[in-house]
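# This is a predicted model, with the sequence first.
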Amino acid sequence: MVTDRDTNFVYLSSLIKERPGLRKFWQYLEKTLQKAGIRYDFIQNTNDLWCRDYMPVQVTKGSFIQFVFDPSYYKTKKHRHLRTDTKRIKTEVALDEKLKHSALLLDGGNLIRSRNTVVLTERVFKENKSVPKEVVLQELRQVLQVENVHLIPSLPYETSGHADGMVRLLDDNTLLVAGYHSESPSWRAKYDRAHKNTGLQLISFPGVTTDIKNEEGEFSAHGCYINFAWIGDVILFPQFDLAEDREALKEAKKIFSNHQVLPLPAADLAMSCGVLNCATWNVLV
């Protein structure tokens, strides 16, 4: 598969520069992208910010897989207007000739990728409950052209069930793992056991659970440092105006010592319940 390390271009939903509450964040992000020399453009006709979820997955430079984007958490009356129709989205680069389709329901935020390995939460089985689990796994291996598919439990309170707020693959053999120490002992035991069962080298990654909520009463993504954006040799690392920001940035620079790790104020974005990986779709062009 194309990995984050391979990518050299990033797309964002056009909403990110249009929403008044994100104006300051967008100014920071635009300056940081320009400073890092990262080319970018916007996706039109989207209904929410989180383009990672509804955009296709790049397998090779010339091929993409479009999974079905129809998550259960967007089927409620409160949230159904946020669902983006993948047939209506527009990007600068035409994807039609490069696009293949899978019948599986899967959000991009629940697909952590490396060259020959992917990690997802068990939510993928719930979203595809009419499909036998082994068929789901076989389809993932086939369309993504990977050998290793690892499953971890989703967070109990997190409605999307995505893996990108929990783990990231450093490479095919190494998994960065955010700690969730405030969860129940039984869930943490299951979480730890799933990671050990992957057989990957595990590296603890900074993470903070906060009780910050937005105006709709939903928990924000403050403290979710592992949801950084990774484009080529650049790491856009979120900062949340938390006491732990400096130490988290220091740890990220240690892990990604051969990358540019650029801090980015992301507290405003986090109030919308997502962070930088959620809001970016990075590709190899």
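Alright, I've got the coordinates. Residues are numbered from 1 along each chain as shown.

# okay, CA-based contacts and neighbour counts for the rest of this
Will do.

# Quick one: the helices in this structure, in order.
23-36, 51-54, 123-127, 133-144, 185-197, 245-255, 267-270, 276-279 (DSSP state H).

# Now tabulate the ones you listed in CSV and tack on distance to residue 152.
Formatted as CSV, these follow (distance: least, Cα to Cα, whole Å):
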stretch, distance to residue 152
helix 23-36, 31
helix 51-54, 18
helix 123-127, 9
helix 133-144, 13
helix 185-197, 5
helix 245-255, 23
helix 267-270, 23
helix 276-279, 19
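
# need the ones you listed in a markdown table with distance to residue 62 and mean neighbour count, can you?
Formatted as a markdown table, the helices of the chain follow (distance: least, Cα to Cα, whole Å; neighbours: other Cα atoms under 10 Å):
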| stretch | distance to residue 62 | mean neighbour count |
| --- | --- | --- |
| helix 23-36 | 24 | 15 |
| helix 51-54 | 19 | 24 |
| helix 123-127 | 26 | 19 |
| helix 133-144 | 13 | 15 |
| helix 185-197 | 32 | 14 |
| helix 245-255 | 31 | 16 |
| helix 267-270 | 32 | 22 |
| helix 276-279 | 22 | 24 |
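
# For residue 154, which of those helices is the nearest?
helix 123-127 (6.6 Å; Cα to Cα).

# Mind listing residues that contact that closest one?
Contacts to helix 123-127, defined as Cα atoms under 8 Å, 6 or more residues apart in numbering, come from residues 71-72, 105-106, 110, 131, 133, 136, 153-154, 161-162.

# Structure two is appended below for comparative analysis:
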Amino acid sequence: MQVALQQQDYVLFSEELKKYYPQIYNELSEILSHHNVRHGVLKGTADYWCRDYMPIQVDYDKFVQFRYHPDYLKGYRDYETPTEVSLELAKELTSASIETSPIIADGGNFTFASIKRGRGYTPVVVMTEKVFFENSEVAGENLVYQLEKLFPKHKLLFLPWDRGDACGHTDGILHAVGPNKLLVNLKVYPDKIAARMREILESCFKVIDLELSDYHEYSWAYINMIHTKDVIIVPGLGRATDAEALNHIKKLFPQYEGRIYQVQIPSIVKKYGGALNCLSWSFYKYL
């Protein structure tokens, strides 16, 4: 089954983050080092957002490398890390098998959760329907079939895509809180889309809304956190709601007492529309 967030023990960042945002990188590195979380940098990447162009861990000993060719980089292809670069970097870090796929998809559009029934668990991968738009030359049912072959043990859920969000990722929509539970921030989406998202998610999970006194255009970023087996790091936006988001997340993860932090990254979120999960590539280190 998909490696749970609570099992991931290796975190990588693009060297570009370390180069252009050294203070943020150093703060993240200090937190991870304090809790003995293995981490490092990926050299030779074209931009910061390594979650999107690096492989997806499907199982303990298997990754899938999708084609990173997002439509939002049209006219900015210099920021597109080639698949061969991602593959080479990943092979240097893991001995697990890496299957390549021609499907165009960003890592930020694969959010994992699980459903527990009795003693059994069903892993779930949640995506937005943007994957169908970026692979429009493939019939929808054929694309689903291909994804099911890549994730043979998983249930697939597809959420509507809010066209106002160019990336169409799910890592700013939801975050797993153990089996059967999801933390969401749907209030930043148009009512009709948010209602449909909730309906789909509630068909499988208990949905918990992030408790904020003000839901603003950047509050999705609180969901976009670094989460490993030893530490959780929540993005800070330099707003009054920072403390509210942090306190709610602490309540949801009592087992992480003393191991939940907040790092301020408002300039990155506002300028580029990404946060900590987007900036990191985390996985279980298969030996």
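Perfect, I can see it now. All of these numbers come straight from a predicted model, not from anything done at the bench.

# which of the contacts of helix 123-127 of the first structure count as buried?
The neighbour-count criterion (16 or more other Cα atoms under 10 Å) marks 71, 105-106, 110, 136, 153-154, 161-162 among the contacts of helix 123-127 of the first structure as buried.

# Could you dump those into a markdown table and include distance to residue 8 of the first structure?
Listed next are those as a markdown table, based on distance: Cα to Cα, whole Å:
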| residue | distance to residue 8 of the first structure |
| --- | --- |
| 71 | 29 |
| 105 | 27 |
| 106 | 24 |
| 110 | 22 |
| 136 | 30 |
| 153 | 31 |
| 154 | 30 |
| 161 | 28 |
| 162 | 24 |
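
# Can you tell me which of these comes closest to residue 266 of the first structure?
Comparing these against residue 266 of the first structure with Cα to Cα places residue 162 closest, at 19.1 Å.

# Under the alignment, what does the closest one map to in the second structure?
When the second structure is aligned by TM-score structural alignment, residue 162 of the first structure is paired with residue 169.

# before we move on, what about residue 128 of the first structure?
Using TM-score structural alignment, residue 128 of the first structure lines up with residue 135 in the second structure.

# Spatially, and excluding backbone neighbours, which residue is closest to its match.
Leaving aside its sequence neighbours, residue 135 of the second structure sits nearest to residue 104 (Cα to Cα, 6 or more residues apart in numbering; 6.3 Å).

# my read: the match of residue 128 of the first structure touches residue 129, true?
No - with contacts counted by Cα atoms under 8 Å, residue 135 of the second structure stays clear of residue 129, the gap being 10.3 Å.

# Look at those two and report which has more neighbours.
A count of neighbours by other Cα atoms under 10 Å puts residue 129 above the other of residue 135 of the second structure and residue 129, at 18 against 15.

# wait, doesn't the more buried one sit right on residue 160?
Yes - using Cα under 8 Å, residue 129 of the second structure is in contact with residue 160, at 5.5 Å.

# What is the aligned counterpart of residue 119 of the first structure in the second structure?
So, by TM-score structural alignment, residue 119 of the first structure is matched to residue 126.

# count of neighbours near that match?
Around residue 126 of the second structure there are 22 residues (other Cα under 10 Å).

# so what's residue 155 of the first structure up against?
Here residue 155 of the first structure is in contact with residue 161 (criterion: Cα under 8 Å, 6+ apart).

# One more: residue 23 of the first structure?
Per Cα under 8 Å, 6+ apart, neighbours of residue 23 of the first structure: 16-17.

# gap between it and residue 16 of the first structure?
The gap separating residue 23 of the first structure from residue 16 of the first structure is 8 Å, by Cα to Cα, to the nearest Å.

# ditto for residue 65 of the first structure
24 Å.

# now do residue 27 of the first structure
Using Cα to Cα, residue 27 of the first structure is found at 10 Å from residue 16 of the first structure.

# the strands in the stretch 1-150 of the second structure, which residues?
10-14, 38-42, 56-59, 62-67, 97-104, 111-117, 120-128 (DSSP state E, counting those that start in this stretch).

# distance of the closest residue to residue 262 of the second structure other than its chain neighbours from residue 136 of the second structure?
The shortest distance from residue 262 of the second structure to any non-neighbouring residue, by Cα to Cα, 6+ apart, is to residue 234 (4.6 Å). With distances taken as Cα to Cα, residue 234 of the second structure is found 35 Å from residue 136 of the second structure.

# higher neighbour count, those two?
The residue with more neighbours, out of residue 234 of the second structure and residue 136, is residue 234; 25 against 11, by other Cα under 10 Å.

# So what does that one match up with in the first structure?
Match for residue 234 of the second structure (TM-score structural alignment): residue 237.

# tell me the contacts of its match?
225, 228-229, 249, 261-264, 276.

# circling back to that earlier point, from what I can see the match of residue 162 of the first structure touches residue 105, true?
No - applying Cα under 8 Å, one finds residue 169 of the second structure not in contact with residue 105, separated by 9.6 Å.

# measure the nearest residue to residue 25 of the second structure once chain neighbours are set aside to residue 12 of the second structure for me?
Closest residue to residue 25 of the second structure apart from its sequence neighbours, by Cα to Cα, 6+ apart: residue 18 at 5.3 Å. In this view, residue 18 of the second structure and residue 12 of the second structure are 11 Å apart by Cα to Cα.

# Overlap in contacts, the two.
residue 41.

# And stretch 155-175 of the first structure, how far out from the chain middle?
Taking Cα atoms, centre = their mean, to the nearest Å, the mean C-alpha location of stretch 155-175 of the first structure is offset from the chain mean by 8 Å.
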